[in-house]
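Asker: Provided below for reference: sequence and predicted model.
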Amino acid sequence: MTDDTQFPAQQQTPPGLTDEMTPVPDHGEESYVGHGRLEGQVALVTGGDSGIGRAIAIAYAREGADVAFTYLPEEQPDAEATVALVEGAGRRVLALALDLTERAACDEAVARTVEELGALDILVNNAGYQMARDHAVDDLSDDRIDRTFKTNLYALLWLTRAAAPHLRKRPGCVINNASIQAYEPSTTLLDYAATKAAINNLTVNLAASLGSDGIRVNAVAPGPIWTPLQPATQEPEKIEKFGSDTPLGRAGQPAEVAPAFVFLASPADASYVSGTVLGVTGGKPVF
């Protein structure tokens, strides 16, 4: 590879699998060290089988939280790896094979988390869908628009609605996964970028709506992060220079994003932080 090439050209069938990536992402398996910031808490992380979701699950478990996470059935190999990593941290884990584009699945995710793990302190709306292999608005099929908005927005609202009664009891917090795409939208991601801008708006509005209940609502806006979503949804030639346009000159790893989710979840460190979007973008602006 040349100096400005970070990854070999590669492509997968969506949704993509971790072990088929070159190189395999770093989720903090060897590096993340917990300090008890989330001791005794219960978290539900959507899309927790791989990428940023797996890194969050690892970090939360090592910080002392039990973790439930959702994944799609075709992501079973990645889900099994995440289960092993959470259990390796000595925490309880609940893996839920659910399609969050269905409202009933969102309700089930929350209900089973509370039923099987006993409570809910942290809801992380991380699951997302994008497709960047079509290059014009003419190529946006109804099915793609529907899946993008249901995965990225409908599910966020359905899950937050279902979780709110349980979060009020703690009180707990909600953390949404936004994106640099909310600030620097790509024409190949018209629908995805629009949902991420909407997530920023929802984050601020939910923080105002739920603040009187003591529930904090924040978001993290990652930049280009090396996850299965990239080879599964980008053209191969884009992968070769993925992340090279950031001020730091490279893509980030999931392990570099997870600490932001830990900070925002921590009742000691972020007790007065709500309604904010924290950028982890390699230097790209989030304002």
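Answerer: All right, it came through fine.
Asker: CA only for contacts and neighbour counts going forward, please
Answerer: Will do.
Asker: which residues does the closest residue to residue 173 other than its chain neighbours contact?
Answerer: Closest residue in space to residue 173, ignoring its immediate chain neighbours: residue 216 at 4.7 Å, by C-alpha to C-alpha, 6 or more residues apart in numbering. By C-alpha atoms under 8 Å, 6 or more residues apart in numbering, the contact list for residue 216 reads 172-174, 207, 210, 271, 273-275.
Asker: could you turn the buried ones of these into a ChimeraX selection?
Answerer: Selection command for ChimeraX covering only the buried members of the contacts of residue 216, criterion 16 or more other C-alpha atoms under 10 Å:
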select :172,173,174,207,210,273,274,275
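Asker: would you map the helices across the stretch 1-150 of the chain?
Answerer: Applying DSSP state H, counting those that start in this stretch to the stretch 1-150 of the chain gives helices spanning 51-62, 76-88, 103-117, 142-149.
Asker: closest one to residue 194 among those helices?
Answerer: Smallest distance to residue 194 across the helices of the stretch 1-150 of the chain (C-alpha to C-alpha): 9.0 Å, for helix 142-149.
Asker: any idea how far that closest one is from the chain center?
Answerer: Helix 142-149 sits 19 Å away from the centroid of its parent chain (C-alpha atoms, centre = their mean, to the nearest Å).
Asker: go on, stretch 48-63?
Answerer: On C-alpha atoms, centre = their mean, the centre of stretch 48-63 falls 9 Å from the chain's centre.
Asker: report the central residue of the protein.
Answerer: By C-alpha atoms, centre = their mean, the chain has its centre lying nearest to residue 126, at 2.6 Å.
Asker: and the comparison structure, right after this:
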Amino acid sequence: MKHSPDNEPIQSNQPGQEWQMQRKPQYLREGYKGSGKLEGKVAIITGGDSGIGRAIAVHFALEGADLALAYLNEEKDAVQTRRLVEKEGAKCMLFSGDLGDSQTCRQLVDKVIDEYGCIDVLINNVGEQHPHQDISEIDDQQLEKTFRTNIFSYYRMIRAALPHMQQGATIVNTSSIIGNRGADFLIDYAGTKGAIEALTKSMAQSVADKGIRVNCVAPGPIWTPLIPATFTAEMLEGFGKDTPLGRVGEPWEVATCHLFLACADSAYLPGQTLHPNGGDYMG
């Protein structure tokens, strides 16, 4: 197994395994205490097994929500996240499957309704990325897979969940700094993240009269399993250190943005994007 200059093992499969990481991502700020912001709510978190998804799950549990965590096949990480959630007194259902498939999205929603009876929050957070310096290197199979995972799953999850969401419900989509400024080595990924921004604004207008809010979080360089599963050892060197804050971000620094947009604190914010990126992109 190859290692980065910081001795981080380079992983060969996406979306990556948190348990394999040498330097563990920080999913919770030390001393954080919940205050019931999501008391009695039910939330679905896609990509909920590790990284940003794990951080969202633990914060939501601390705030009183019961959870359904969807993931591809990262069973070991998902089970650990469930332990962390249940430790905070919340219920946690696990669901494994490829959410790029419409039927899988419907199955997830059906299981959540069977288990909990409602959906109050939908966090679309699943994603993958494959660096290439030239568009000619992106074949149809990768192009379609990246779009199926990163944007089609968001449409399909919203379509499946929306009939079960009532006034006051919220949807939060995870985009990326790349969706705003682009990246010459993540061309297909950038296209999906830009699409998420447009989807967010359009859906926010579409469901505003129902009292449902749709918003977005666009992280910058964040230390998650996707990073060592994406980049070479050379690309990992100095990751995040060129931001104005001079460091990589932690998953909890993104999860608190999702929490704000999921709860009543952001009641007058539809169709917006928060940018936890260390000042790397200020728009």
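Answerer: Ah, there it is. Computed from a predicted structure; not experimentally measured.
Asker: export the helices of the stretch 1-150 of structure 1 as JSON lines, with columns for distance to residue 185 of structure 1 and mean neighbour count.
Answerer: Output for these, formatted as JSON lines (distance: least, C-alpha to C-alpha, whole Å; neighbours: other C-alpha atoms under 10 Å):
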{"stretch": "helix 51-62", "distance to residue 185 of structure 1": "20", "mean neighbour count": "29"}
{"stretch": "helix 76-88", "distance to residue 185 of structure 1": "29", "mean neighbour count": "18"}
{"stretch": "helix 103-117", "distance to residue 185 of structure 1": "28", "mean neighbour count": "18"}
{"stretch": "helix 142-149", "distance to residue 185 of structure 1": "15", "mean neighbour count": "15"}
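Asker: right, so of the ones you listed, which gets closest to residue 251 of structure 1?
Answerer: Minimum separation from residue 251 of structure 1 across the helices of the stretch 1-150 of structure 1 (C-alpha to C-alpha) falls at helix 51-62, 13.0 Å.
Asker: give me the contacts around that closest one.
Answerer: Counting by C-alpha under 8 Å, 6+ apart, 18, 25, 27-29, 32-36, 38, 43, 45-48, 66-67, 69, 82, 85-86, 89-91, 126-127, 226-229, 254-255, 257-259, 261-262 sit against helix 51-62 of structure 1.
Asker: one step back: aligned to the residue nearest to residue 173 of structure 1, what sits in structure 2?
Answerer: Residue 216 of structure 1 maps onto residue 213 in structure 2, with residues paired by TM-score structural alignment.
Asker: that match and residue 203 of structure 2: what is the separation?
Answerer: According to C-alpha to C-alpha, to the nearest Å, residue 213 of structure 2 stands 9 Å off from residue 203 of structure 2.
Asker: tell me who's in contact with residue 244 of structure 2.
Answerer: 278-280.
Asker: still touching in structure 1? Go through those residues.
Answerer: With the contact criterion set to both residues aligned by TM-score structural alignment, their matches' C-alpha atoms under 8 Å, the contacts of residue 244 of structure 2 that also touch in structure 1 are 278-280.
Asker: tell me the counterpart of residue 124 of structure 2 in structure 1.
Answerer: Using TM-score structural alignment as the criterion, residue 124 of structure 2 maps onto residue 125 of structure 1.
Asker: now do the contacts for that match.
Answerer: Per C-alpha under 8 Å, 6+ apart, neighbours of residue 125 of structure 1: 45-46, 156, 159, 174-177.
Asker: and those residues, which two are the farthest apart?
Answerer: Across the contacts of residue 125 of structure 1 (C-alpha to C-alpha), the longest gap, 13.5 Å, separates 159 and 177.
Asker: before we move on, the earlier item: among the contacts of helix 51-62 of structure 1, name the buried ones.
Answerer: Among the contacts of helix 51-62 of structure 1, those classed as buried by 16+ other C-alpha under 10 Å are 18, 25, 27-28, 32, 34, 38, 43, 45-48, 66-67, 69, 82, 85-86, 89, 91, 126-127, 226-229, 254-255, 257-259, 261-262.
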